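1. the following block contains a protein sequence and its predicted model.
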Amino acid sequence: MELVLVRHARPERIDHDPNGANPALTDLGHRQAAAMARYLADHPIEHVYVSPQLRAQQTASPLIDTLSVPHTTVDGVAEYDLGHSMYIPGEEYGPMTAEDLDELIEGLTGDAFQSRVLESMDLIINENPGRTVAVVCHGGVISTLVADILGTDPRNYFDTSYTSVTRVRASRSGRRSLASFNECHWLRDLD
């Protein structure tokens, strides 16, 4: 089976929301999502799994519409920042204090986050033998799976572009292989 992992498109910045930051996509993000959907339109994707976070839901929407396939929201592929009071896109980070960096690394490499992500991916894989499915999720989720497949320290963050595609092949025996990483040529002409 093949997992087509799609990172969400460019979200808005939220400096503080006491109810938990859950940013929508920017105008650029909507264009990125539409371009990704056009690229994947001819791929044999049979189901789309989506993080519950708004930025992933909005990224998945044009893909689901284009493919006309069923979709399922999966809480286990939410980003580590679910429920945090702010969301700052990575490219807007200024210099980080040691405390900020420690908090970011702990969020990405914490046992609970890694276990949740890997268990959710295993469930998706096991439910779809021989099929191709997309998972629209987040950079930390993709990095966690890639680090696990490569057997590297999860603190080695594998950065992905907005709406990039990373392909993972998975066998029924439990073997996983990285088929491609950070495909994103459809973003070249977007501002």
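-> Everything's here; your move.

2. every contact and neighbour count from this point should use C-alpha atoms.
-> OK.

3. ok, and the closest residue to Leu40 other than its chain neighbours, which helix or strand is that part of?
-> Sequence neighbours aside, Leu63 is the residue nearest to Leu40 in space, at 7.5 Å (criterion: Cα to Cα, 6 or more residues apart in numbering). For Leu63, the element it lies in under DSSP states H and E is helix 54-67.

4. that's a strand at Ser177, yeah?
-> Yes. Ser177 sits within a strand when classified using DSSP: H, G, I helix; E, B strand; the rest coil.

5. still on that earlier bit, what's the helix holding Leu63 packed up against?
-> Applying 3 or more Cα pairs under 8 Å, 6 or more residues apart in numbering; DSSP states H and E, one finds that helix 54-67 contacts helix 27-40, strand 47-50, strand 132-137.

6. and the comparison structure, right after this:
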Amino acid sequence: MQIVFIRHGQPEREWNTDKVADPGLSELGKWQSERLADWLEHEPIDHIISSTKRRAVETVEPLAARLGMEIELEEDFTEIDRNSKVYLPTELLATEGGEYFEAIRAQEYAAIGWDTPEEFHKRVMAAFERLCEAQSGQHIVVACHGGVINRVVSEVVAASERIYMQVAYSGICRVWVEGDRRVLMSMNETGHCCATRTEVTGFMRDGLISGPQY
């Protein structure tokens, strides 16, 4: 089974006082979601799953519409900041985050609506293992977040929990699952943002005929 993890497209910013932040995509993010659909609609996708956050759902809505598929929501694939009243794109935190960014640096997680890193890791990996065990298809798309992808990839490659890999907005990371084996196939594909595609050839076509060569 191939799991295609996608980081959401570029989102808007949101700074609330009375409710959890849940911004949708920016205009660039919407463009990225359309390019992603252009790219992935040629692959034999069986299921589309998304975190419950708008920025993730909106990233795969164009793909789901083209394929005539429903999007299944999975709360445990949401980001570490799932209960925060603030959302700033990652690249703006240091320059525009102010007290919010200082609270992150001070690890004051409860005060800003974050899970602890330990809680976050546990729930993300539980969702990943449930998906692996369900074997609900051969080619599954999961729209989620940079932190979620980092947790999964770190576990797959048996790296330290401190590992950090920059995943681009709408970047694609592929994981192959075969029994108890989990293999990282690709990391941060962004070809859909600068190229067109009319078909797929070779291994990326599907995971049914042949798996990755170890």
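-> Thanks, I have the structure now. Keep in mind it's a predicted model, so treat the numbers as computed, not measured.

7. out of the helices and strands packed on helix 54-67 of the first structure, the one nearest Glu12 of the first structure is which?
-> helix 27-40 (8.7 Å; Cα to Cα).

8. in contact with the residue nearest to Leu40 of the first structure, which residues?
-> Counting by Cα atoms under 8 Å, 6 or more residues apart in numbering, Leu63 of the first structure makes contact with 33-34, 36-38, 40-41.

9. ranking those by neighbours, who comes first?
-> Neighbour counts for those, by other Cα atoms under 10 Å, peak at Ala33, which reaches 28 neighbours.

10. how close does it sit to Glu92 of the first structure?
-> Distance of Ala33 of the first structure to Glu92 of the first structure, given as Cα to Cα, to the nearest Å: 20 Å.

11. do Glu127 of the first structure as well
-> With Cα to Cα as the criterion, Glu127 of the first structure and Glu92 of the first structure are 38 Å apart.

12. what's the answer for Ala134 of the first structure, then?
-> 28 Å.

13. show me the helices in the second structure, by range?
-> 27-40, 54-67, 93-96, 98-105, 117-134, 146-156 (DSSP state H).

14. what about the last one, how far off from the first structure?
-> Following superposition, helix 146-156 of the second structure is found to deviate from the first structure by 0.4 Å on average (mean Cα distance after the TM-score superposition for the first structure).

15. for Ser98 of the second structure, the count of nearby residues, please.
-> No Ser there; residue 98 of the second structure is Gly. Burial of Gly98 of the second structure is recorded as 10 neighbouring residues (other Cα under 10 Å).

16. now which residue in the first structure aligns to Ala127 of the second structure?
-> In the first structure, the residue paired with Ala127 of the second structure is Ser120, using TM-score structural alignment.

17. nearest the geometric middle of the second structure, what residue?
-> Nearest to the mean C-alpha position of the second structure, by Cα atoms, centre = their mean, lies Cys144 at 2.6 Å.

18. my read: that residue touches Thr78, true?
-> Yes. Using Cα atoms under 8 Å, Cys144 of the second structure is in contact with Thr78, at 6.4 Å.

19. give me the common contacts of these two.
-> What both Cys144 of the second structure and Thr78 touch, as defined by Cα under 8 Å, 6+ apart, is the set Ser51.

20. coming back round to it: with respect to Ala170 of the first structure, which of the contacts of Leu63 of the first structure is nearest?
-> Nearest to Ala170 of the first structure, judged by Cα to Cα, of the contacts of Leu63 of the first structure is Leu40 at 19.7 Å.

21. and Ala134 and Glu92 of the first structure? Which one has more around it.
-> Neighbours per residue (other Cα under 10 Å) separate Ala134 of the first structure from Glu92, with Ala134 holding more: 26 against 8.

22. could you measure that one against Ile105 of the first structure, distance?
-> Per Cα to Cα, Ala134 of the first structure is found 26 Å from Ile105 of the first structure.

23. great, nothing more from me.
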